[in-house]
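How does the following fold in three dimensions:
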Amino acid sequence: MTVRVRFAPSPTGMFHVGGARSALQNWIYAKQQGGVFVLRIEDTDAARNKPEWTEGILSALDWIGISRGSYEGPYFQSANAGEHRAAATRLYESGRAYYCDCTREDVQARTGSQYQGYDGYHRDLGLGPGPGHALRFRTPDEGSTVVVDLIRGEPTFENKLIEDFVIARGDGSPVFLLANVVDDMTMGITHVIRAEEHLPNTPKQQLLWDALGVKPPVWAHVPVVVNEKRQKLSKRRDKVALEAYRDEGYLAGAMRNYLMLLGWAPSGDREIVEWSVIEDEFRLEEVNPSPAFFDEKKLRAFNGEYIRALPVSEFIDACQPWLTGTGTIAPPPWQPEEYDADAFAAVAPLAQTRLAVLSEIVPNVDFLFLASPLIDEAAWTKTMKDGSADLLDAAIAAFEALQSWDAESLKSTLEAVGAERGLKLGKTQAPVRVAVTGRTVGLPLFESLEVLGRERTLTRMRAARLRLV
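Predicted coordinates:
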């Protein structure tokens, strides 16, 4: 039997990091088993679906390494509507489903509770199909449904506690539960690896598989992903869009690595490992069923490690979208003609050691490409105090007299200026840094001044000095 897994997102918004984790787990499992990864777009929610969301799913999968052409699909659930309706008809004709025209208010009036589930009123009344008649599955009165789960063991659900659930609406359209089952049957899915939030629906789906005469798939419900308050990650409350992390400058390798650690870990005391190690060592049955904490601070640390591990040439290439404003990245504060690739290449090794995300490259190097620096007024106020004017005057004069404009000469010269005033280098260079870069922190100062050049450096220092008059 060929293993066939599926990833079935809905195109109703940005691509959730939890969905990305499920996609990766399905992808690796299929690869390990010599099987097939199927992409199915569950697009039956016409009011919320948008073509751009579908493209977003495909692009996000591309980014994390599940490239187009390497999987089967994408299929679209809406294209299988005929099979959904045919399955509903078979269930009705076989007596496994019946029609019901009860409203929620009807059930509440009979049971005396708004919290009571459906009471089976129409089970034996023989109501036929018609406008407003929903089709309900006839859940067995006795026994239990055992879900054999690779991660959670054998959760058991008493059938008497499962209400006769709706499988087709009053207009005849099948609901998600039935459509999902029929699609998996049609596509020959053998293993369903999905989020824990779907577990409550699984006994209902397994009953549908049984009623339609097909062996259910192997189930594996991976743990829910939670925030620092141990609440399920929410699009309304949390930063969950994979595209947002991509556009902020997280590397795909770092994101892949981190997502796979949500509920699982490689052997040994390791977390940052080669993708080939993850592909080799990942085991579904070793996934921890407990909720998995998505720690953005830890992800940032991961990403910083991945950035520092890049060859410098790859780091330079990776920064280009932020330096040139390409794709979905906002344009930088300088004009395209102001960008100097050679200047960036000169400071790239210095910048590479300081970034947690690639978007941080812009405030680190903007002073190189702008006609004048963007002054952080808080930094100016904090730094330009009594004595700063005298210090800048002396530094300007000393720099003007330099024969060699290199980092070491600049450093020793400014050290001497500070020593004459009883200042350590840190105090001496602070006004110069703010005057030249606009900030109190950034790349190593003297290497930056070397790349910026004599004339631009002195022009900025003189402008700062005039502002202190």
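
CA atoms for contacts and neighbours, from now on please.
OK.

now residue 442: how far from residue 199?
Noted for residue 442: a distance of 49 Å to residue 199, by CA to CA, to the nearest Å.

which one of those two has more residues nearby?
Counted by other CA atoms under 10 Å, residue 442 and residue 199 do not tie: residue 199 has more neighbours, with 19 against 16.

Sequence B follows; please return its structure for comparison with A:
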Amino acid sequence: MSEIRVRFAPSPTGYLHIGGLRTALYNYLFAKRNGGKFVLRIEDTDQTRFVEGAIENLIHSLEWAGIKYDEGVFIEDGHIVERGEYGPYVQSKRLPIYRKYVDELLEKGHAYYCFCSKDRLEAVREEQKIKGMVPKYDGFCRNIPLEDARKRVAAGEEHVVRLKLPYNRDIHFHDLVRGDITINTNDIDDQVLLKSDGYPTYHMAVVVDDQLMGITHIVRGEEWLPSTPKHIYLYEAFGWEKPTYVHLPTVLNKERKKLSKRHGDVSVDDFRTKGYLPEGLVNYLALVGWSPEDNEEILSMEDMVERFSFERVSKTGGIFDKDKLDWVNGHYIRSKSVEEISALSVPYLVEAGFIDDVFVNENEEWLNILIDTVREGMSTLSELPEKVDFIFKDKLQIEEEAYAEHLENENAKVLMQAIKAELEKIDMIDMEYAKGFMKLIQGATGIKGKNLFMPVRVALTGSVHGPELVNVLYLLGKDRIISRADAILNR
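I've put the predicted structure just below:
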């Protein structure tokens, strides 16, 4: 069997969508599982929808996600470059190649020039809709002799080139996810192959590129399934062996509709900004439409490569469940070293205005303890400012119910006085002192158990629930604890 070659071929019409990332991931897993090659190609034939910076975003997003490709378009020293023996890998650089193959189809009678105006095409489609027919091209220009058509082209008449499908012929193919599929050519349009601006359509370019780049498996979204018979016919018209097709189920929201910006975050950048780790997002995304045989849910990239197969990919759309993503991401936040999570979390604290770069450089240990104190309950890094807000606030908001139950009594006043008296004996709180602090307060007041710990926790954090009190004492430090004790005494 020849080497397996797959490709991810997005259009630079926006930032990388979460569904696109999953398609890239499945291509990558399949290639790595089978010792094959993974190619990144840019399909930019629709120049009207080109978005500046989209190619760079795509490359950076794949790199961030840990999805490495072998050939195609890369960024080196801030510039887009191409590496591999099958280039160019950007379609707009391949126009002469497509023109050559369009001419071949015209010569063989598998394509024809079409001179129909937009007005005529719209009128035909409207009439077809009124009659309850499927709107498609009516073949008006199919039988214009090639020589006559070429004269009209030479005279400057605006035109496109269309695929000339045979009438009433079944086209069969096997899809690794969908199984055996048959579509009749009478249900398919004579697709435009070359537009009036000289650019090929997706349907022409994708077949030529996949053939010339040696692509063996086409792994793409199910929205391309109806177009596949056209592509198979083109392979046949050129005398090429068709590749194996794999059409992936759509990523859906909880309402079973396609994920879109109207319903929230959809780009990889959105999730990255929200503080999802690449390991968490990629692990979860792999499970939206696929599952390993043992149904394990926490999988490293190496685990996924080892277990991945298209036999385990669902035919139906995968539901993107944010709660499940949060659970998976939370696992990775807790499993990484505190130093790693701290480094990734600092930008969120800086953005919130809690710290600055100078503070970061001078308080590395303090920051590590801060992160370790609250990360147990975190699902994303962006939650951090809210989780640690009580540490940085000058004026603490105390829950009314907690205040009424634990601080509106003489016991609390005694504790606050003891805390102040004890802290005035020292210069600063280190972790060793923090570990023994509550014992000192117990010794000074005779108060113990719940009556000791709950009032102190509420006074220092504003809530009856929260992180390890020893860490809180260390993080708040002497001056802030005294200030919070005073706030209770003066209330």
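
What does the TM-score come to for these two?
Comparison of the two superposed chains (TM-score structural alignment, normalised by the length of the first structure) gives a TM-score of 0.86, and 453 aligned residues with a CA RMSD of 3.0 Å.

Helices of the stretch 201-350 of the second structure, start to end?
Using DSSP state H, counting those that start in this stretch, the helices of the stretch 201-350 of the second structure run over 202-212, 228-238, 268-273, 278-286, 301-307, 322-335, 338-351.

Tell me how far the third one lies from the chain's centre.
Between the mean C-alpha point of helix 268-273 of the second structure and the mean C-alpha point of its chain there is a distance of 7 Å (CA atoms, centre = their mean, to the nearest Å).

and the aligned partner of residue 365 of the second structure in the first structure, how many neighbours?
In the first structure, the residue paired with residue 365 of the second structure is residue 342, using TM-score structural alignment. Residues lying near residue 342 of the first structure (other CA under 10 Å) number 10.

Next up, the contacts around residue 461 of the first structure.
Going by CA atoms under 8 Å, 6 or more residues apart in numbering, residue 461 of the first structure touches 392, 396, 432, 435, 436.

could you redo the last one with a cut-off of 6 Å?
Residues near residue 461 of the first structure by CA atoms under 6 Å, 6 or more residues apart in numbering: residue 435.

cool, and the one 5 residues further on?
The neighbourhood of residue 466 of the first structure, defined by CA under 6 Å, 6+ apart, contains no residues.

how much space between residue 78 of the first structure and residue 53 of the first structure?
On the measure of CA to CA, residue 78 of the first structure and residue 53 of the first structure end up 15 Å apart.

Residue 10 of the first structure - nearest residue in space that isn't next to it in sequence?
With sequence-adjacent residues excluded and distances taken as CA to CA, 6 or more residues apart in numbering, residue 10 of the first structure is closest to residue 42, at 4.8 Å.

Wait, the one you found touches residue 77, no?
Yes: judged on CA atoms under 6 Å, residue 42 of the first structure makes contact with residue 77 at a distance of 4.9 Å.

what about the two, which has more around it?
Neighbours were counted for residue 42 of the first structure and for residue 77 using other CA under 10 Å; residue 42 has more, 23 against 20.

hey, where'd the strands end up in the first structure?
Counting by DSSP state E, the first structure has strands at residues 4-7, 36-41, 72-76, 97-100, 134-137, 144-146, 156-158, 166-168, 191-195, 218-222, 225-226, 292-293.

how much does the last one stray from the second structure?
Translated: strand 292-293 of the first structure. Compared with the second structure after fitting, strand 292-293 of the first structure deviates on average by 0.8 Å (mean CA distance after the TM-score superposition for the first structure).

next one: the second one
By mean CA distance after the TM-score superposition for the first structure, the fitted strand 36-41 of the first structure averages 0.8 Å away from its aligned residues in the second structure.

The residue mapped onto residue 190 of the second structure from the first structure - how many residues pack around it?
Aligned by TM-score structural alignment, residue 190 of the second structure pairs with residue 164 of the first structure. Number of residues near residue 164 of the first structure (other CA under 10 Å) recorded here: 24.

dump the residue contacts of residue 164 of the first structure.
Taking CA under 6 Å, 6+ apart, we find residue 164 of the first structure in contact with 136, 137, 138, 139.

can you list those residues in TSV and add distance to residue 259 of the first structure and neighbour count?
As requested, the contacts of residue 164 of the first structure are exported to TSV (distance: CA to CA, whole Å; neighbours: other CA atoms under 10 Å):
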residue	distance to residue 259 of the first structure	neighbour count
136	39	24
137	37	25
138	40	22
139	38	20
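
Just the closest of those residues to residue 148 of the first structure, please.
residue 139 (19.2 Å; CA to CA).

got a list of what the closest one touches?
Contacts for residue 139 of the first structure (CA under 6 Å, 6+ apart) come out as residue 164.

how much space between the aligned residue in the second structure for it and residue 188 of the second structure?
If you follow residue 139 of the first structure across to the second structure using TM-score structural alignment, you land on residue 165. With distances taken as CA to CA, residue 165 of the second structure is found 8 Å from residue 188 of the second structure.

cool, and residue 350 of the second structure?
Residue 350 of the second structure sits 56 Å away from residue 188 of the second structure, going by CA to CA.
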